[in-house]
Every structure is written in structure tokens, then in C-alpha cells.
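Engineer: Need the 3D shape of this:
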Amino acid sequence: MIIRLALAVCLGLVATAPASSGGDLNDGYDGAQAITVSANGQSSNLPVPTGPASRIKDIATLQTARDNQLIGYGLVIGLQGTGDGLRNSPFTEQSIRAMLRNLGIAMEDGRARAKNVAAVIVTANLPAFVQSGSRIDISVSSLGDATSLAGGTLVMTPLRAPDGEIYAVAQGPVFVSGFTAQGEAETLTKGVPTSGRIPNGAIVERQVEARFNDDRALTMQLRNPDFSTAVRITDAINLYTTGRFGKRLASEQDARTILINRPGGISAARFVAEIENLIIRTDTPARVVVDERTGTIVIGQDVKISQVAVSYGALTVRITEQPKVVQPAPFSRGETAEEPSTIIDAQQDDARVALLDGPDLQTLVAGLNRIGVKPDGIIAILQGIKSAGALQAELVLQ
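Structural biologist: Here you go, the predicted structure:
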């Protein structure tokens, strides 16, 4: 059923109760709480936004469909002499002894000298609604002083959640994107050879109890919180549910959260599938993001500048040391000495005064380019315009 909306609206869903359907391994929450949603308000009279049209699923997430983090400690074997130095990483030697002992191999007294083993930390995200026997990706990172994990194989490693229970077991060859080449006088390293990934490297052994279909109220969360977007999303959902189920079911709670009552006679999965494909137009605040380290400047679509005059000129100061050697007069008792000589030259490029008036993004960019300065100069100009109160946007410095 396709419904064309006369008013463009935007969806955002946020959580107020702990996750239950997706499972939350960080606490002892074990039941779906009933949430009453008041949805008897009227549609808002907000102006139609100019942002891009997006589906609800692209700008909001279902709070109960959350991931859980897993972590484990293991060993990577089969390295070509790039493993941990057992003198600097004693925990690696202890792990080797414990592993061999579990395999029924007794080591004689004395230190192990293997250089093809590295201790690693294994991390993974356990997706919501995953079942036992499913496979998930894992990340492997060196814990000791190994120089590379290339060519290694992760030995069976249990992965635990914050509740201390084992939910998956990881094992397999490690894929590393970086490399290291070393000679007697030079070393070349590209990427990070001490970390890698194992696609589908872990098997889920224990599933998280899911109660998604038992929830009578759904909580959705906006990825980019905005009051206007949350209200427009609420209006879009209510417009759809009024025609589909005969009543309004959504209610905005704040700039990030929307609560939705699930109607009877339909499963939660099917209901979410219907509303997440509604098309809306997002609304975001005007923002300018500046990264001074790389000289990157990102200007949002709605950024505007009041008319302001800007002058920019670079002052260059050059200091040159030219010491002179002074010789003593003939037949004197003087000594040869060095006399300091410094030349200071100051030069300032011709500064031009330009008028900036940015009623829209295209005019603003054209005005900045007209000044003819480099990105670091534009960053300084934007900061000055903000201090003058002429930049009608948030300036974010990274």
C-alpha cells in the first residue's frame, strides 16, 4: 500500500527503556516494560524542509534491535618470526604453557623460545536476533610486542559478554591489510600489520533471548537528533497508521525519541517493515565543520553569512644569519673572531577587501573563493566571521 504524503515528514525513534528484544547483556533487565504512548495531538504546521528525501530506516534505528559487544583473549600461531618476545611479554609464555597443558602436552622446565606466537585481544559485535550456529566477523589486535600478525591463525578463543557468559567461539586465519619490510638499515611499514580481521571467524554458541514480538510499544531513535525531524516523523507515521489502522499510534518524546504503539492483529516485524519504508525529508541545523590538522572544511547546505567585509593578507618575515669573520690588524696581538650579522626582511602581500554575503551555499563558496586564500586562511576567516556574529551557523572545530 503506497501512501503519498502531502506534508514531508521525518522519522526518529529513541529508547527510554533498556533493550529487551535485541537483548542487553550489560544488565539484568529481563522483561519488556509497557509504555503508554499518547498520540491524540494534531499534526504540526512546520514548514516543508529542504533536506533530501530519505526512508525512515535510513535515519532512525529501532532501540530494541541493538548489538552486544563481545571480547576474548587468545593466541595467534604460525607467525614467521614476528610474534611476541617472550621476555617482554611473559603472559604469552604462560598462555602457551596453559594451552599445551590443556592439549595433554607437558612442557619441561625452562623458558619457551618460540617467536611465532602472539597474544591477541579478540573483539566482536553480536547482532540482534542472531541464532545459535550463526557466524559473525571478528577483529584481532596484538597485545604484546609482535611486529606483524600476517600469516597467523587464531587458536580457538571463547568470546564473553559483560555478564561473563560465553556467547561465541572464534578461530581461523587472520587477514592483515598492512605489511612490514625490514632490513639492516631501514624498515618500511604500510598500514597496521598488528591488527586484522577474520570474516565469519566466530560461531555463535549461545543466543540472546529475544522478546521483540512481545513488545506492545516500540521505541525508535534518530541517528541525528533534531526536534523538527522528530515531529515530522511522528506526523508521517500517524498519517499512515490513521489510514491503515484507523488511529494515531506515534508520539514524539524529544529531539531523538519517538514512541509507537503496536496495533493488534499484526506482528511487530511486519508493522516495523511497513513504517520504516515511509519517505520523509530530513531537517538538520546549519553547521560548519573545520579540521585544522588536514585543512578540511565542510559547509552545510543551510549555512548563511550576513553581509560582512573581509580583508586577508599574509605577513612573511624572513630572518637570515650571515656571520662575518673579522681578522686582526697586521702585527697586532688580536685574534680572528666571528662577528654575528642578522638580516631581517618583512614582506606583506597586498591584502584585498572583499564583501561576503552568503544567502545560500553556492554564493558563500563563491565569495570565499573570490578572496583567493588557501584552506588555512579560509579557516581563519570563518573563525573571524563567527566572532563577528555574521556566521549564522554552528562552527565545529576538530
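
Engineer: Every contact and neighbour count from this point should use C-alpha atoms.
Structural biologist: Noted.

Engineer: check which helix or strand covers the residue of the chain most remote from its centre.
Structural biologist: Largest separation from the mean C-alpha position in the chain: Phe331, at 77.8 Å (Cα atoms, centre = their mean). Of the helices and strands defined by DSSP states H and E, none includes Phe331.

Engineer: Second input sequence below; structure requested for side-by-side comparison:
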Amino acid sequence: MGAALLSSAPASATRIKDIGGFEGLRTNQLTGYGIVVGLAGTGDNSLEYATQGIKGTVSRFGLTLPPAINPSLKNAAAVIVTAELPPFAKPGQRIDVTVSALGKAKSLRGGTLIMMPLLGADGQIYAMAQGNLVIGGLGVDANDGSRTLVNTPSAGRIPGGATVERSVATDFADAPYLTFNLAEPDLTTALRVADAINRKTAGQMAEAIDAVSIQIRTEPGAAQRIMQMGLIENIEVQPAKTAARVIVNARTGTVVINDMVRITPAAVSHGKLTVKVQESPLVVQPAPFSRGETTIEPDSEIDVEEKAAPMFTFDRGASLAEIVETINAVGATPGDLVAILEALKQAGAMKAELLIQ
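Structural biologist: The predicted structure is shown next:
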């Protein structure tokens, strides 16, 4: 049975590194609280937490503001800074950061982030961030209260805006074995990955333990395992075809059908009933000197139209191209297509998973 699964592969091959990753070698999320200064009057305007942030920032330089003073912060904003620390990142390396307004700042354009720490989930400092923001949005306010907004000016990025101060320790060199995890769970793909590794290494060092994980036995030691991991990542494997799925986005009317969807013999008739109500009110004027009042007399016209919809059929095992061609031939709208697919699923004529988002 395993040989049959491995032989029924698609024609295209993919590198192992493109379908998953090694366990323990992942990015780590960093976050922190900071202050952006240098804004052109689009800041937080004296929000309490922003004021406290400014007082804490200036205190680093030996300047203490009296408690009674509440500085106007139209040119400063409190922000949340986020970043991702890649695996094997070493002190001194630079990483990108994303800066987002925390309060009511209208725009961060032209701002500079003051030096602040980035913390990991354990509360330790892993990087320090500072720099000038790059903003892709624009907001313009007029005196009459109208506003033009392009994208999101209250968030931006600082390329290379943080310096790594601490690396994250990994135990891949001391673990009893390496574990490779697939990004998409699939039993057939897991078997094919293990088989490809064993064929490339001329041994039985890899074993699929479930639909996601492949255990790889190798010698301990960082140098030996780095060499093995580099070899394994570049092995080409033929992933299994995905399950038949139809994805419907009810909000946008988008329908995506993958190539594995097949239709058993079925006949479909999809009609459209249109009801039109037209109002043509009449204004009735009273006769001169009659002391009457002008009134509006309603005049409604209802028209019911049912368009003829010829029945069409799907042959046994109709492919994706045939499904699209048939539905396009009858001029079905996205809404009609969703209704047809749901009916085919309920009738048992479509052997696919129907996902409605």
C-alpha cells in the first residue's frame, strides 16, 4: 500500500524546504512600547499614557518634568512596536520593525521612533529599536471637517530598525533526533518526504510518524546536523494532490474550485425570478377657489418576470475546465454559482469539501 501511495505522485517536484520546516527553528515574536516624535501636529495631543511615556523618555537624560506640567503632545505619539526575531539571529544583526499608533494619533508620517526595548514572551530584552518611519499612507484634514485618507497613515515600518541584543538558544544539536514538520498535514506527502530522504541518504534514517511530522535519526552535534539539514532541505519531493475543495467567500462572492473537484452525472436547472415594483405618484391639484388641498395619489405597478433557464447536465467525472465552461455557458453569476454548487453538494453529485467563509 505504501508503494502505491508513493507511485501516484503528480508530475511537478518541490523542494522539501518549501513545504515545511524543522522543529525548533522558528521565528519569535517581539513587542514593545515606545514614543514617536517629530510629527507635524498629528500626534496624541496629551493623552495621559503618552504624557507618561514622554516623561519617562526625557528622564533617561537627567531631565525631570514637574508633575504639574502636562506637555502638549501634538508632535508625539505613543506606539506599539512589533518585530520577528528569526532563528539563529545573532547579536548585532538588524531586523525590521512595525510601528503602530496606540492612541488617537492621525498620522505617523515624518516621525522618529526613540530608542526602546523589544521584549520576548519571557519578558527579556532581545532587541533595541530606533529610527525614522516609512509610512505608506496619507491623511489630510480640511477646515470644514472633511478628511481624505489613503491607506493607513497611523502605522509604518523601519527597515533594519532594531538591533539584536540576545540570541535565542535552540536545542536542535542535542535533541535525540531531528523532526521535520509539514506546513499542510497530509499522510501521503509525509510518506513521500520520508522516502525521498531515505533514498537520498541511502539509509533508513527518516520515518513518518503522523500526517505532519517526519523523524530523522542523525548524529548529535551542531556541525553534523547543520550539514544534514542543508542536504535534506534541498531534496526534491512530489507532494500529494490536495483534497477536493470548493471555497466560497460569501462577503465578496468569490468562488475558488481546485483541480481535484469532480462532478458525477447530474442535471441542473437554475431559474431566476425578478419582481419589479415601480412607483409613479400623481399630484392632484384642487379646483380654483375650492379651498381644497393638494394631495399625492399613489400609483404602483408590479411586474413579475421569470426568465427561462434551460436544464444543463454534467457528465461523469466532469473536470474543473468542464464545470467552468458549462456554468459560463448559461451565464450564471457568482451568486448563482454558489447556489448551484450547494445544491450539487446536497444531492451528492459533487465529491468535494464545500467551505463557506
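
Engineer: Work out the TM-score between the chains.
Structural biologist: Superposed pair, TM-score by TM-score structural alignment, normalised by the length of structure 2: 0.92. Supporting alignment: 351 aligned residues with a Cα RMSD of 2.1 Å.

Engineer: roughly how far apart are the residue nearest to Thr284 of structure 1 when sequence neighbours are not counted and Gly265 of structure 1?
Structural biologist: The shortest distance from Thr284 of structure 1 to any non-neighbouring residue, by Cα to Cα, 6 or more residues apart in numbering, is to Asp226 (6.5 Å). Relative to Gly265 of structure 1, Asp226 of structure 1 is positioned 32 Å away (Cα to Cα, to the nearest Å).

Engineer: Give the residue from these two that has the larger number of neighbours.
Structural biologist: Asp226 (20 against 7; other Cα atoms under 10 Å).

Engineer: Please pull up the equivalent of the more buried one in structure 2.
Structural biologist: Under the alignment (TM-score structural alignment), Asp226 of structure 1 maps onto Asp186 of structure 2.

Engineer: you'd agree its match is up against Ile214?
Structural biologist: No. Judged on Cα atoms under 8 Å, Asp186 of structure 2 makes no contact with Ile214 at a distance of 11.5 Å.

Engineer: Now do the helices in the stretch 101-250 of structure 2.
Structural biologist: Under the criterion DSSP state H, counting those that start in this stretch, the stretch 101-250 of structure 2 contains helices at 187-201, 222-233.

Engineer: Pick the most deeply packed of these.
Structural biologist: Across the helices of the stretch 101-250 of structure 2, averaging neighbours per residue (mean count of other Cα atoms under 10 Å) puts helix 187-201 on top, at a mean of 20.

Engineer: Taking helix 222-233 as reference, get the angle to it.
Structural biologist: Here the directions of helix 187-201 of structure 2 and helix 222-233 differ by 120 degrees (axes from the mean of the first three to the mean of the last three Cα atoms, to 10 degrees).

Engineer: tell me which strands and helices helix 187-201 of structure 2 is in contact with?
Structural biologist: helix 2-7, strand 206-208, strand 213-216, strand 236-237 (3 or more Cα pairs under 8 Å, 6 or more residues apart in numbering; DSSP states H and E).

Engineer: where in structure 2 is the aligned partner of stretch 364-371 of structure 1, by residue range?
Structural biologist: The aligned range for stretch 364-371 of structure 1 is 323-330, by TM-score structural alignment.

Engineer: what about the closest residue in space to Leu273 of structure 2 that isn't next to it in sequence, neighbour count?
Structural biologist: Leaving aside its chain neighbours, Leu273 of structure 2 sits nearest to Glu306 (4.4 Å; criterion: Cα to Cα, 6+ apart). Residues near Glu306 of structure 2, counting by other Cα under 10 Å, number 10.

Engineer: before we move on, what about the one 5 residues further on?
Structural biologist: Applying other Cα under 10 Å, we find 11 other residues in the vicinity of Met311 of structure 2.

Engineer: distance of Tyr126 of structure 2 from Val81 of structure 2?
Structural biologist: Taking Cα to Cα, one finds Tyr126 of structure 2 at 13 Å from Val81 of structure 2.

Engineer: Which neighbours do the two have in common?
Structural biologist: Listed contacts common to Tyr126 of structure 2 and Val81 are Leu118; contacts here mean Cα atoms under 8 Å, 6 or more residues apart in numbering.

Engineer: Compare neighbour counts for the two and give me the winner.
Structural biologist: Using other Cα under 10 Å, the more surrounded residue of Tyr126 of structure 2 and Val81 is Val81, with 26 against 21.

Engineer: wait, what's in contact with Ile166 of structure 1?
Structural biologist: Pro158, Leu159, Arg160, Glu205, Arg206.

Engineer: which residue in structure 2 lines up with it?
Structural biologist: Per TM-score structural alignment, the equivalent position to Ile166 of structure 1 in structure 2 is Ile125.

Engineer: Distance-wise, check that match relative to Phe180 of structure 2.
Structural biologist: Counting by Cα to Cα, the gap from Ile125 of structure 2 to Phe180 of structure 2 is 29 Å.

Engineer: Go ahead and confirm Val261 of structure 1 touches Asp215.
Structural biologist: For residue 261 of structure 1 the amino acid is Asn, not Val. No. Using Cα under 8 Å, Asn261 of structure 1 is not in contact with Asp215; the gap is 9.1 Å.

Engineer: I'd like to check which residues are in contact with the closest residue to Thr189 of structure 1 other than its chain neighbours.
Structural biologist: Excluding its sequence neighbours, the residue lying closest to Thr189 of structure 1 (Cα to Cα, 6+ apart) is Thr180, at 4.4 Å. Thr180 of structure 1 sits next to Thr147, Ser148, Thr187, Leu188, Thr189, Lys190, Pro193 when contact means Cα under 8 Å, 6+ apart.
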